[in-house]
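In: Sequence first, predicted model second:
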Amino acid sequence: MGWLWKTPSKEGESQTPPPASSGLPDSGLPSAHTAHASTPSSSAQADHPPTLTREEQADAEWKKLIASLEGDISQKSHDKRRSTPETPSLDTSSSNPHAPPNSIAPDSLYPDTMSCRSAFDYAFFCQSFGGQFVNVYRYGELRSCSEHWSNFWLCMKTRTWGDERRKEAIRDHYRKKAIKYKTGPSSEDVWDVRTESIGECFNGDFAALEREVKAAEEAAAAAAASQKAAAASATAEASSASS
């Protein structure tokens, strides 16, 4: 009956050799089939990590947030170093941020830069309960936050503009704001403007007045000293009379 396993195999079929027996008795070790069967269960356990508590999830999310912020900061610093030229500039005004502007035109009095982050912080704080509480404390009433939001949206709108166009738009925005507040109410609405001179209350010989004040102070000091001496002599006479 040997012809049953000696028949030629078909083309394309691979013959798998039978596993070689070691000749040792079964020692209870898991077979290859058992190990292969246990592999899916271990992979299933790996696919389902242990459940984290609420505190552990919060810590993990916080670490991810810190890592993302650190990555953004490092990327910005790297881009800034790449964009900064290695050779120093000959223009000293650009290296000193506090240097006065080169132009003396009236438009140079208005700033030409704006921080979108600061504008959003101001608008968000004004919209909050704390911001309105500050408005009530300072002005006695609730205030509108439209001005802060207009600053923020202007900054966001001009982010993609060119440098010159962006500077001109921001400068024009601050110019309109200055015109709005400089032409508004002033202290003259409370105090009447003086239309005539106050007289001669500040006229006179100030040197002579100073001498008179000094002489009066010296006379007062001499009178106090004489009174003190008289009191001391009276005390001495009283003590001698009693003895």
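Out: Nice, I can see it.
In: rest of the way, CA atoms for contacts and neighbours
Out: Noted.
In: hey, which helix is longest across the protein?
Out: helix 206-242 (DSSP state H).
In: how about it: buried residues?
Out: When neighbours are counted by 16 or more other Cα atoms under 10 Å, no buried residue of helix 206-242 is found.
In: And here is the other one:
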Amino acid sequence: MADSAPDAQIGRAAEADLPFDYYTCKASQAFDQWFACMTVGKQLSNYYRYGHRSGCGKHWAKVGLCMKIKVRSEASGKAIMAEYREKEEAQRKSMPNVLDVWTRRE
């Protein structure tokens, strides 16, 4: 029992470092992000850079997620949002980054 106390303190310290709205989701903010993605300027920019328009599906999925969290209990909403954040972080880490392109010179 004494061994788990430091782990619990580390967990609380890590949770204290998170922003206050880490486990919440604002549907209006998610909708604004989706709408900004759908604007003509954003779509033209994406077409110029990548050769196709942006689907903005991830933004619409976040709107749905926020609406789903609103009807759940606070604990259930936090669990859903934590799972979403973990998936988002894992996907971000799996994507290539600048360190994959550049090699270190000796």
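Out: Okay, I see it. Here the structure is a predicted model, which means the values were calculated and not measured.
In: how much space between the residue nearest to the spatial centre of the first structure and Tyr137 of the first structure?
Out: Central residue check for the first structure by Cα atoms, centre = their mean: the C-alpha nearest the mean position is that of Ser118, 7.6 Å away. Distance check for Ser118 of the first structure against Tyr137 of the first structure: by Cα to Cα, to the nearest Å, it reads 22 Å.
In: Repeat that for Ala224 of the first structure.
Out: Note on Ala224 of the first structure: its distance to Tyr137 of the first structure, by Cα to Cα, is 52 Å.
In: can you check Ser74 of the first structure too?
Out: With the distance defined as Cα to Cα, Ser74 of the first structure ends up 41 Å from Tyr137 of the first structure.
In: Over to Arg81 of the first structure?
Out: If you measure Arg81 of the first structure against Tyr137 of the first structure using Cα to Cα, the figure is 45 Å.
In: and what of Lys228 of the first structure?
Out: If you measure Lys228 of the first structure against Tyr137 of the first structure using Cα to Cα, the figure is 56 Å.
In: and what of His36 of the first structure?
Out: Between His36 of the first structure and Tyr137 of the first structure the distance, using Cα to Cα, works out to 75 Å.
In: now Ala208 of the first structure
Out: When Cα to Cα is the yardstick, Ala208 of the first structure and Tyr137 of the first structure sit 50 Å from each other.
In: ok, the aligned residue in the second structure for His148 of the first structure - contacts?
Out: Residue correspondence, TM-score structural alignment: His148 of the first structure in this structure matches His59 in the second structure. Counting by Cα atoms under 8 Å, 6 or more residues apart in numbering, His59 of the second structure touches Ala30, Phe31, Gln33, Trp34, Cys37.
In: and His59 of the second structure, what element?
Out: helix 57-70 (DSSP states H and E).
In: before we move on, what about Ser103 of the first structure?
Out: Ser103 of the first structure belongs to no helix or strand when elements are defined using DSSP H and E.
In: do the same with Thr24 of the second structure
Out: Using DSSP H and E, Thr24 of the second structure maps to neither a helix nor a strand.
In: Just give me the match in the first structure for it.
Out: Counting by TM-score structural alignment, Thr24 of the second structure corresponds to Thr113 in the first structure.
In: what sits against its match?
Out: The contact partners of Thr113 of the first structure, taken as Cα under 8 Å, 6+ apart, are Lys167, Ile170, Arg171.
In: wait, the last one sits on Pro111?
Out: Yes - under the criterion of Cα atoms under 8 Å, Arg171 of the first structure makes contact with Pro111 at 5.8 Å.
In: in the first structure, which spans are helices?
Out: Counting by DSSP H, the first structure has these helices, from start to end: 32-47, 54-83, 92-95, 116-127, 129-139, 146-157, 163-182, 206-242.
In: so can I have TSV of those helices showing distance to Ala105 of the first structure?
Out: Listed next are the helices of the first structure as TSV, based on distance: least, Cα to Cα, whole Å:
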stretch	distance to Ala105 of the first structure
helix 32-47	69
helix 54-83	31
helix 92-95	17
helix 116-127	26
helix 129-139	35
helix 146-157	24
helix 163-182	12
helix 206-242	44
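In: Select, out of the ones you listed, the one closest to Glu196 of the first structure.
Out: Between Glu196 of the first structure and those, the tightest spacing by Cα to Cα is seen for helix 206-242, at 23.5 Å.
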